[in-house]
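[1] Following is a predicted model, sequence given first.
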Amino acid sequence: MSKKANYSYIGIAFIILVFGIIFIPKIIDRISNKDIIREDIRSEDVTTNSEFMESSKDSDLVYITNAAGERKKVPSFSFTDQNGNTVTDEDYLGKVYLVEFFFTTCPTICPRMNRNMIDIQNHFKDADDFGIASFTINPETDTPEVLKTYAENYGVTNPHWHLMTGDRETIYKLANEGFYLYTAKDEEVEGGFEHSGNFALIDKEGFIRSRVTSSGSPLIYYNGIVSEEEGVDDEGIPEEISILKEDIAKLLKE
């Protein structure tokens, strides 16, 4: 066999190799994942891809959008607050507010989260268009009366800070599907429940907003556990309360 023929075979083999590396995994991926179904699932997810961020004309905070480019909005909800009043998502329209999921007997992260919430509340004590939505994940225990005592003990004074209770499955669906803030009952963990320690920032029209990180992706949620005074926790995780205050102020001006 001639050298020319050898070069031809080498060239063909190289092309086949490149094709295999680039295209075969994509083909397998499409077949195994059934793209239509996968896109339906992704369209419900909050994305961290900067391609799907939408900037605001009024500030540098972005709208969190899904893979279809649709702005992620707070789902409809209706619960009972610490005063026995029915509160819905529509009651928050026209206000900038934070969302958290907690429970009053939480022995771990909830006290830290709500001390930070109090700090934020006091920072914006003169803002009539700022509120907080706190949803209990243990509604069997956290009745309106229990929530009222809890609010009084922590120093809740903002009239737009509603600590809400209701049907547990509805609350869990709101957390896990509406906000993608993890919530679950687990008897094996301290306190009997697991949940996210993050806060969601909502604008006056009910859309989830956030700043963009140095990597170019949206922050999406803000760490609600580490205090501004701490700076960083024992694991080196930095506080985000200070930047959350900055971003609330920006939305209040929109």
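    Here it is on my side, so go on. Values in this document were obtained by computation on a predicted structure and should not be read as measured data. Numbers count the residues shown, from 1 in each chain.

[2] Please make it C-alpha for all contacts and neighbour counts, starting now.
    Noted.

[3] Now Asn138: which helix or strand?
    Here Asn138 sits in a region with no helix or strand, counting by DSSP states H and E.

[4] Could you pull up the residues touching it?
    If you count contacts by CA atoms under 8 Å, 6 or more residues apart in numbering, Asn138 has them with 103, 168.

[5] Kindly report the same for Val212.
    Going by CA under 8 Å, 6+ apart, Val212 touches 61-62, 218-219.

[6] same question, Asn158
    121, 125, 131.

[7] which ones among those residues are found in strands?
    Secondary structure from DSSP state E places Gly131 of the contacts of Asn158 in strands.

[8] Kindly reformat the contacts of Asn158 as JSON lines containing neighbour count.
    Formatted as JSON lines, those follow (neighbours: other CA atoms under 10 Å):
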{"residue": "Gln121", "neighbour count": "22"}
{"residue": "Lys125", "neighbour count": "12"}
{"residue": "Gly131", "neighbour count": "20"}
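
[9] Looking at the contacts of Asn158, which is nearest Ser78?
    Using CA to CA, the shortest approach to Ser78 within the contacts of Asn158 belongs to Gly131, at 16.1 Å.

[10] Does that closest one touch Lys95 like I think?
    Yes - counting by CA atoms under 8 Å, Gly131 sits close enough to Lys95 to count as a contact (6.6 Å).

[11] putting a second one here so we can go through both:
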Amino acid sequence: MSKKTNYSYIGIAFIILVFGIIFIPKIIDRVSSGDVIRNESRSDFANDKTATSDLAFIEINNEPKKVPAFSFINQNGDIITNKDYLGKVYVIEFFFTTCPTICPRMNANLIQIQNSFKGFENFGVASFTINPDYDTPEVLKKYADQYGVTNPNWHLMTGDKDAIYKLSNEGFNLYTAEEDQAAGGFEHSGNFALIDKNGFIRSRKDQFGNPIIYYRGIASEAEKVDEDGAPEEISALKEDIKKLLNE
């Protein structure tokens, strides 16, 4: 091997040594402090669970609408408040156990949604009866067992009638009313509301960029459309639950 070749290897080794002395400690320091992981790893960015999804916030007077405070008793006799749902994504419905029309279909859809999210400890359902005089915790427990409610975060709640109706009609604008002429003696919306982990009402947008606000809860995925020909929204609701669980 020539002297010229030896000098070349010596020069390369010297450059590598200088690079190591100057830059490697800085790289180690940045990795230790987390800068490389937070700012430069594309794979970690792709798996980031803190990013906000494309679901809209429902705004009232330019303020995101939150779930109003509530406190009721569930099917197990426990007091449940809105704070019990913080950190969870959940669906809200208003129903009553003796409903002969839309409630059985709504709750069959919710059972299907429940079963789609088994194992997700931060998913739940909040069901408020609009017939609390009849729907005691014991009645609600029997109803829950009948339908197959297994999610520990699915609370079927009863309590003061005025408070429930105020929560429905004013808190969510989901219509409920006593009506002697209606089947079962009550009228109510067949829509579901979707709530994020921080208690905000969320929804996807329509083709014009406006929030749909609520999800139609009567028609099932299998039925495809409801009686009026409107497409089912259970599949959309499931997709959007996934988005909020990943926020």
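    Great, that's in hand. This is a predicted model, so every value here is computed, not measured.

[12] re the thing from before, buried subset of the contacts of Val212 of structure 1 as a PyMOL selection?
    Applied in PyMOL, the following selects the buried portion of the contacts of Val212 of structure 1 according to 16 or more other CA atoms under 10 Å:
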select buried, resi 61+62+218+219
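
[13] which of the contacts of Val212 of structure 1 show up in structure 2 as well?
    Compared against structure 2 with both residues aligned by TM-score structural alignment, their matches' CA atoms under 8 Å, the contacts of Val212 of structure 1 retain 61-62, 218-219.

[14] ok, of those, which one's closest to Phe19 of structure 1?
    Checking the kept ones among the contacts of Val212 of structure 1 against Phe19 of structure 1 by CA to CA gives Pro218 as the nearest, at 34.4 Å.

[15] Dump the contacts of Val212 of structure 1 to JSON lines, plus secondary structure and distance to Met164 of structure 1.
    Putting the contacts of Val212 of structure 1 into JSON lines (DSSP: H, G, I helix; E, B strand; the rest coil; distance: CA to CA, whole Å) gives the following:
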{"residue": "Leu61", "secondary structure": "coil", "distance to Met164 of structure 1": "28"}
{"residue": "Val62", "secondary structure": "strand", "distance to Met164 of structure 1": "28"}
{"residue": "Pro218", "secondary structure": "strand", "distance to Met164 of structure 1": "28"}
{"residue": "Leu219", "secondary structure": "coil", "distance to Met164 of structure 1": "26"}
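
[16] want to throw the contacts of Asn158 of structure 1 into JSON lines with distance to Val74 of structure 1?
    Below are the contacts of Asn158 of structure 1 laid out as JSON lines (distance: CA to CA, whole Å):
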{"residue": "Gln121", "distance to Val74 of structure 1": "21"}
{"residue": "Lys125", "distance to Val74 of structure 1": "24"}
{"residue": "Gly131", "distance to Val74 of structure 1": "14"}
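
[17] Looks to me like Ser127 of structure 2 is in a strand.
    Yes - when DSSP: H, G, I helix; E, B strand; the rest coil is applied, Ser127 of structure 2 is found to be in a strand.

[18] From the contact counts, what lies against the helix ranked longest in structure 1?
    Assignment by DSSP state H gives helix 3-22 as the longest helix of structure 1. Using 3 or more CA pairs under 8 Å, 6 or more residues apart in numbering; DSSP states H and E as the contact criterion, no helix or strand is in contact with helix 3-22 of structure 1.

[19] Now tell me what touches stretch 241-249 of structure 1 from outside.
    Under CA under 8 Å, 6+ apart, the answer for stretch 241-249 of structure 1 is 61, 96-97, 116, 120, 123, 201, 210-211, 222-224, 226-228.

[20] so where do the strands sit in the stretch 51-200 of structure 1?
    Under the criterion DSSP state E, counting those that start in this stretch, the stretch 51-200 of structure 1 carries strands at the ranges 54-55, 62-63, 78-80, 86-88, 96-102, 130-136, 161-164, 183-185, 193-195, 198-202.

[21] List just the one of those that sits closest to Asp233 of structure 1.
    Between Asp233 of structure 1 and those, the shortest gap by CA to CA is with strand 198-202, which sits at 14.7 Å.

[22] residue range for stretch 228-236 of structure 2 in structure 1?
    Under TM-score structural alignment, stretch 228-236 of structure 2 corresponds to residues 235-243 of structure 1.
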